[in-house]
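Student: could you work out the structure for the sequence below:
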Amino acid sequence: MRIGLQVPKFTWDGGPAELGRTFGRIARDADQAGLSSFWVMDHFFQIFGRPDLDMLEGYTALAYAAALTEKITLGTLVTGVTYRHPGLLVKTVTTLDVLSGGRAWLGIGAAWNEDEHRGLGVPFPSTAERFERLEETLRIAHRMWDGDESPFEGEHYRLERPLNVPQALSRPHPRILVGGGGEKKTLRLLARYGDACNLFDGPDKSVIPHKLAVLRGHCDDIGRDYAEIHKTVLSNLYLTREGTAGGSAGESPAQAVERLARLAELGVDEVIVNSRVVATPGVFDLFAEVAQGLEGVVPAGR
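Tutor: Model prediction:
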């Protein structure tokens, strides 16, 4: 089982003048601790707390992290389909993949934050249209990463020549994570076009197996091998050396390994964690122990 890190908040000691150094240190430490993946949200307003708290643009932040790391994979969790024209989005992720040596993800979803759309003047179509745009964007991504330059004619997007040079280093393409657990649309699109899912680690542990069963059904419907899909879950992790009762009160590395390993029993391949102590010097020594502890945990079905 693997562990990844999402960094959703950027309000740290020192303010904006120190933000780059702190963020860079977090990325380097996560890489050196043996974490599998490094993620930022793709939002323009902060969604945790007040919207006017610090928020970095996702792909610029990932490009900065790419220059400071060597092995860890890099992605947004997740890009709203409405934020960028699909041709430019594929070019952006391809550039990240090339410059990072083949470590980029395309994390994408149907978008939801109407306030930041309206605040920045980005059109916010209906839910039905956003999902239509999501499917067209996924089709365009596959076409561009296949090297197909023929015109694309969709309902919402028209590309006369979807040229993409240089091509991505990842083969057959940067992995596509489709965020969300909607059973009729999101998981269906994931089964057809995606390489990974991302579900939420909530208190009801029956939800994840149910969502994965729905995903398996969509795969069966189209003849897709369900085992090909990388199953990820977003969770929280507050690490301390001693630990206490676990959860929000703090967990030791051993307690964290025990809790996260139970997700593997549900069929989860990778847990991506948020941590409120991520900027604390020395905390990645504890993360390294968790990563090492999970190395021998085999997800159910693998």
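Student: CA atoms for contacts and neighbours, from now on please.
Tutor: OK.
Student: what's in contact with the helix or strand where Gly75 lies?
Tutor: Gly75 is part of strand 73-76 when elements are defined by DSSP states H and E. Strand 73-76 is touched from outside by 36-42, 58-59, 62, 66, 103-108, with contacts defined as C-alpha atoms under 8 Å, 6 or more residues apart in numbering.
Student: state the distance from Val233 to Leu266.
Tutor: Distance, Val233 to Leu266, using C-alpha to C-alpha, to the nearest Å: 11 Å.
Student: who's more crowded, these two?
Tutor: A count of neighbours by other C-alpha atoms under 10 Å puts Val233 above the other of Val233 and Leu266, at 21 against 17.
Student: now do the contacts for the more buried one.
Tutor: Going by C-alpha under 8 Å, 6+ apart, Val233 touches 197-201, 268, 270-272.
Student: in helices, which of these appear?
Tutor: Secondary-structure check on the contacts of Val233 using DSSP state H: no residue lies within helices.
Student: in the stretch 51-200 of the chain, which spans are helices?
Tutor: Per DSSP state H, counting those that start in this stretch, the stretch 51-200 of the chain has helices spanning 58-68, 86-99, 114-120, 127-145, 186-193. These are given in chain order.
Student: adding distance to Arg224, write those helices out as a markdown table.
Tutor: Shown next, in a markdown table, are the helices of the stretch 51-200 of the chain (distance: least, C-alpha to C-alpha, whole Å):
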| stretch | distance to Arg224 |
| --- | --- |
| helix 58-68 | 31 |
| helix 86-99 | 24 |
| helix 114-120 | 34 |
| helix 127-145 | 16 |
| helix 186-193 | 7 |
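Student: Val277 is nearest to which of these?
Tutor: Each of the helices of the stretch 51-200 of the chain was checked against Val277 via C-alpha to C-alpha, and the shortest separation belongs to helix 58-68, namely 18.8 Å.
Student: and for comparison, fold this next one:
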Amino acid sequence: MKLGLHYWNYSTPADSAQIAPTLARTAQLAEQAGISSFTVMDHYFQMEFPPATAEEPMLEGYTTLGYLAALTERMTLGLMVTGVMYRYPGLLAKIVTTLDVLSGGRARLGLGASWYEREQRGLGVPWVPVAERFERLEETLQICLQMWSENNGPYQGQHYQLAETLCVPAPLSRPRPPIMLGGGGEKKTLLLVARYADACNLFGTGMDEVAHKLAVLRTHCSTEGRDYEAIEKTVMYSRRPVLTQTDEFLAELAQLAALGVTEVQLTPEGHPAQYVEKLAQRIIPEAAEIS
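Tutor: Here you go, the predicted structure:
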């Protein structure tokens, strides 16, 4: 089982001057310990999930990943997940391409329909109905795939029109940066995974729920003529504090592996660098043996 680290909180330590060195130290420790992927959020305000508040520190995601690309060598880098309303799709493809080239082919495009109304209204991002956000999500997927293909021609969609889809240099990843869709919406998100994506990311709210979502994905794959086994299954884990309940967590990793999950993302508890050091001691060697 691969483990990813999802760096979602910049509040520890409290001094803003320590954000960069703490982030750097955490990423380098994570890579040394064998963490497979490093993700940050695509938010501009911190999420309002108690005890977190919107006023807490938050960094722009792709700038942060560019910083990390220069400090690491092996880990996959991406946002969990890019909000579809925050960047025009053609520019997003270029941003991810830039990250891929500068990181030596380590970019992953995580993408979702976006949801944080306060953040979007606060910063002047158009707030549109959820149905339209999913329409834009599908067009964004189509545009990115065309930008990363041999087709440099126009794209004509309902929401986006591109006169040409030139993308030079091309990504270093082959055949292109992998695309991961985040969320477990059964009618829209998982259908788009089956239709376009290389990976899905589900919330690890419980084994039965993950198993159900994967069954829905399998059904969509059958309908779309897609090989279900070709899609990587990943889970964002949030059920229990893993450092103090190690045996239970490892048992749940084994259950997830039996469902076909190959990567689980963890969120730091407390000081992020110290969290990774403890992961390296207590979790990562045992997790590597789970398949």
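Student: tm score of chain vs chain?
Tutor: Once the chains are laid over each other, their TM-score by TM-score structural alignment, normalised by the length of structure 2 reads 0.94; 288 aligned residues with a C-alpha RMSD of 1.7 Å.
Student: just to revisit the earlier point, in structure 2, what range does the strand holding Gly75 of structure 1 match?
Tutor: Matched against structure 2 by TM-score structural alignment, strand 73-76 of structure 1 falls on residues 76-79.
Student: so which of the contacts of strand 73-76 of structure 1 belong to strands?
Tutor: Secondary structure of the contacts of strand 73-76 of structure 1 is defined by DSSP state E; positions in strands are 37-40, 105-108.
Student: I'd like those as CSV, with distance to Gly217 of structure 1 and neighbour count appended.
Tutor: Output for those, formatted as CSV (distance: C-alpha to C-alpha, whole Å; neighbours: other C-alpha atoms under 10 Å):
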residue, distance to Gly217 of structure 1, neighbour count
Ser37, 28, 24
Phe38, 30, 27
Trp39, 28, 27
Val40, 30, 23
Trp105, 25, 27
Leu106, 24, 29
Gly107, 22, 28
Ile108, 22, 23
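Student: what's the closest of these to Ala141 of structure 1?
Tutor: Leu106 (9.3 Å).
Student: the closest one matches what in structure 2?
Tutor: Residue correspondence, TM-score structural alignment: Leu106 of structure 1 in this structure matches Leu109 in structure 2.
Student: what sits closest to the residue positioned nearest the centre of structure 1 if chain neighbours are left out?
Tutor: In structure 1, the centroid-proximal residue (C-alpha atoms, centre = their mean) is Leu77; its distance is 3.3 Å. Here the nearest residue to Leu77 of structure 1 in space, its sequence neighbours aside, is Met41; by C-alpha to C-alpha, 6 or more residues apart in numbering that works out to 4.9 Å.
Student: the one you found: how many residues sit nearby?
Tutor: Residues within reach of Met41 of structure 1, counting by other C-alpha under 10 Å, total 23.
Student: next one: His156 of structure 1
Tutor: Counted with other C-alpha under 10 Å, the neighbours of His156 of structure 1 add up to 11.
Student: with Arg84 of structure 1 instead?
Tutor: Arg84 of structure 1, neighbours per other C-alpha under 10 Å, totals 13.
Student: trace Gln220 of structure 2 over to structure 1, please.
Tutor: Quick fix: residue 220 of structure 2 reads His, not Gln. Using TM-score structural alignment as the criterion, His220 of structure 2 maps onto His218 of structure 1.
Student: got the contact list for that match?
Tutor: Applying C-alpha under 8 Å, 6+ apart, one finds that His218 of structure 1 lies in contact with 187-188, 191.
Student: redo that, cut-off 10 Å
Tutor: For His218 of structure 1, the contact set (C-alpha atoms under 10 Å, 6 or more residues apart in numbering) comprises 183-184, 187-192, 212, 224, 226.
Student: before we move on, the earlier item: aligned counterpart of the residue nearest to Leu77 of structure 1 in structure 2, please.
Tutor: Under the alignment (TM-score structural alignment), Met41 of structure 1 maps onto Met41 of structure 2.
Student: what residue of structure 2 matches up with Ala264 of structure 1?
Tutor: Under the alignment defined by TM-score structural alignment, Ala264 of structure 1 corresponds to Ala257 in structure 2.
Student: A helix includes its match, no?
Tutor: Yes. With DSSP: H, G, I helix; E, B strand; the rest coil as the criterion, Ala257 of structure 2 is located in a helix.
Student: ok, it touching Ile290?
Tutor: Yes. When contacts are counted by C-alpha atoms under 10 Å, Ala257 of structure 2 is listed as touching Ile290 (7.2 Å).
Student: which neighbours do the two share?
Tutor: Between them, Ala257 of structure 2 and Ile290 share the neighbouring residues 1-2, 251, with contact defined by C-alpha under 10 Å, 6+ apart.
Student: which one of those residues is nearest Asn9 of structure 2?
Tutor: Nearest to Asn9 of structure 2 among the shared contacts of Ala257 and Ile290 of structure 2: Lys2, at 21.8 Å, using C-alpha to C-alpha.
Student: separation between the closest residue to that closest one other than its chain neighbours and Glu232 of structure 2?
Tutor: The spatially closest residue to Lys2 of structure 2, leaving aside those adjacent along the chain, is Glu263, at 4.5 Å (C-alpha to C-alpha, 6+ apart). Using C-alpha to C-alpha, Glu263 of structure 2 is found at 8 Å from Glu232 of structure 2.
Student: so which of the two has more stuff around it?
Tutor: For Glu263 of structure 2 against Glu232, the residue with the higher neighbour count under other C-alpha under 10 Å is Glu263, and the figures read 21 against 17.
Student: that one reaches Asn201, doesn't it?
Tutor: Yes. If you go by C-alpha under 10 Å, Glu263 of structure 2 and Asn201 touch, sitting 9.2 Å apart.
Student: intersection of neighbour lists for these two?
Tutor: With contacts taken as C-alpha under 10 Å, 6+ apart, the residues that reach both Glu263 of structure 2 and Asn201 are 232-236.
Student: okay, and which of these map to strands?
Tutor: Using DSSP E, the members of the shared contacts of Glu263 and Asn201 of structure 2 that fall within strands are 232-236.
Student: what's the mean gap between the strand holding Gly75 of structure 1 and the aligned bit of structure 2?
Tutor: Between strand 73-76 of structure 1 and its aligned stretch in structure 2, the superposed structures give an average distance of 0.5 Å (mean C-alpha distance after the TM-score superposition for structure 1).
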